[in-house]
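Asker: Sequence isn't available, so here's the structure alone:
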């Protein structure tokens, strides 16, 4: 077991230093997905390596073996190192909650993803989570415990969770749950399934499932736990794709209309498009492209971090970072210097921290400047 963890540490060290091959990455992600000790080992090493000065030192002009040895020694004292970093971070407001390291040594050029429109604004659907009914009625869902009735349908909100029970009548009525920027919300379906929606996301669902079939429709991002039922298959509709599910857990990300991603945590799913179909096993994700879906291993720490309020940046472009900020804070944000859009960052954004701290963190670690105009739009230069 210890030899296996030594190999995991070796691979994570290569990951941090940017020398990990695709084959090694696939193996590492598979081990992390199925082995809690491997996952903990990787998270510990990544935490140790999030100090900006340390990363700059490791990526300086020195042999890779020497950098790996330094990192391995730091990992052996990771508890002590984390305490030291915490004390240092507490004395620096710009780094206290926002750890972000510009990858100035690994800038990549090339065209942006065409679906990521420059300077796009992601509007909030409102300051509160809203439930829209097919009859045209809209209900604001507060975080206080509330019970209400729609026709014969009894519904209840507790905190950020909506639950309901079918009325018993076979009615084909639908509702849509809309989650605005900066919020997330959970819907518990009457069959025992659960859908956790990320910000700027929605779910359209029936107020009563058919006894032989269950179907929902998702936009944005959601983590879905499906209750098994041999009599009633479960189907998730996206824009252009269909996911057929047995009892399972998976993440759906369809923010980008041209690059949907379905990441399977447990169970089995089959994804259909007009061009092809693909079956997934745990630890793999399906990624949509021009020729249909392809599969690959995924990193649970990165993909599912949003469930814990952690938005992980892993060699992420400034363009993508700005998109995350828009979803989290519901603000208009423009990048005036287009040359900055492909700058890449590694680190994390913690949900709930003030926007000014995030922007100061970006500015202090990358040299960019920002300001806010009288209309409230932020400009990055």
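Answerer: Looks like it arrived, so ask away. All figures in this text were calculated on a predicted structure; none of them were measured in a lab.

Asker: rest of the way, CA atoms for contacts and neighbours
Answerer: OK.

Asker: Show me where this protein has its helices.
Answerer: Ranges of helices within the chain are 2-17, 22-34, 36-48, 52-58, 64-76, 78-90, 93-96, 300-303, 318-329, 355-366, based on DSSP state H.

Asker: which of those helices sits most buried?
Answerer: Of the helices of the chain, the one with the most neighbours on average (mean count of other CA atoms under 10 Å) is helix 318-329, at a mean of 21.

Asker: Against that first model, consider the following:
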């Protein structure tokens, strides 16, 4: 779609959103909507206030007060109401710019069919102590299981608190690439597991602490119990908790970090121990563990089904997308220094994600069989 046409359609959409459109322009807009199903989808998204807020936010990140102070002296001879007359037009301009960019995004050429990838509900597995394996994607997957204190509805595995003379049984929950799953442990602690993650835990907690082992990434909302500290072990880190909300990322061959949302946690690495407050992160580096302030939402957005990247190298962006879409990415050497800031819906199909990244980062995503190559535009 040419720029002139995008501007025209943006104007029509704006008039429609604010109920200012007449019959003639409504007819023009309807013709555009009928051309492609994608046009209808985009229009529906633009009517969603949450979607507007997300995608137009970057066009509103300017200091209006500062700008007004610069031009006000030149306009003193004008009507005192000039500012209020101009303000609606500024809003129109900002909104139309956003619509034009989204129109440009929606009109990009399609990714080849081999890479049309929607999330397909991959199989989540529960490995029992006796070696038996249950597939948890079906609500009926745990029906008929005897002598166990759990139930699954296909999206969440819930354990009931159990008082038993038997020893707790060892369970391993495995979430593959492209998947997510929720878990409620026997003490009431809630856990969200990201793609390519494993969590090992007992069927119920006994003894002096509540201990689980994590490989991958998970978000915990720990049920408070001062008599039994909650402990998360990863390959390198140990997190001690009494009752709090935090995220741990411990994927193999990636930097390990724990990010605190609420409460307090103690992070332990070899002989180092640090106490985190909300908004802080313990990060493992080559020289040891460091504590730094972070935007927690950047590290927990996956739980809300979104990708949030803030000045993140494309190589790391590609790694996150690989884990979710299970497609291999290659970032060319001359694109390694490019960084991306974006907030994207996690369950969008891969071609839409790539189109947005191309527009924001000014790169080109080329396909080669089951591989996506990212290079400068």
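Answerer: Received, thanks. In this text the structure is predicted, and so the values were computed from the model without any measurement.

Asker: Out of the helices of the first structure, which gets nearest to residue 340 of the first structure?
Answerer: helix 318-329 (6.9 Å; CA to CA).

Asker: just the angle between the closest one and helix 355-366, please?
Answerer: Helix 318-329 of the first structure runs at 160 degrees relative to helix 355-366, counting by axes from the mean of the first three to the mean of the last three CA atoms, to 10 degrees.

Asker: Would you check the span in the second structure matched by helix 318-329 of the first structure?
Answerer: Mapped onto the second structure using TM-score structural alignment, helix 318-329 of the first structure spans residues 314-325.

Asker: what does that stretch contact?
Answerer: Applying CA atoms under 8 Å, 6 or more residues apart in numbering, the external contacts of stretch 314-325 of the second structure come out as 117-119, 177-179, 195-196, 309, 327-331, 335-340, 350.

Asker: In contact with residue 355 of the second structure: list those residues for me.
Answerer: Neighbours of residue 355 of the second structure in contact, by CA under 8 Å, 6+ apart: 105, 106, 108.

Asker: out of the helices of the first structure, nearest to residue 294 of the first structure?
Answerer: helix 22-34 (14.1 Å).

Asker: Count the neighbours of residue 327 of the second structure for me.
Answerer: 18 (other CA atoms under 10 Å).

Asker: From residue 72 of the first structure, how far out is the equivalent of residue 159 of the second structure over in the first structure?
Answerer: In the first structure, the residue matched to residue 159 of the second structure (TM-score structural alignment) is residue 164. Residue 164 of the first structure sits at a distance of 51 Å from residue 72 of the first structure (criterion: CA to CA, to the nearest Å).

Asker: go on, residue 350 of the first structure?
Answerer: 27 Å.

Asker: now swap in residue 100 of the first structure and tell me
Answerer: Noted for residue 100 of the first structure: a distance of 22 Å to residue 72 of the first structure, by CA to CA.

Asker: what do you get for residue 289 of the first structure?
Answerer: From residue 289 of the first structure over to residue 72 of the first structure (counting by CA to CA), the distance is 38 Å.

Asker: In the first structure, what residue corresponds to residue 104 of the second structure?
Answerer: Checking TM-score structural alignment: residue 104 of the second structure goes with residue 92.

Asker: What number of residues are in the vicinity of that match?
Answerer: Per other CA under 10 Å, the neighbour tally for residue 92 of the first structure reads 10.

Asker: With residue 201 of the second structure instead?
Answerer: Neighbour tally, residue 201 of the second structure, other CA under 10 Å: 19.
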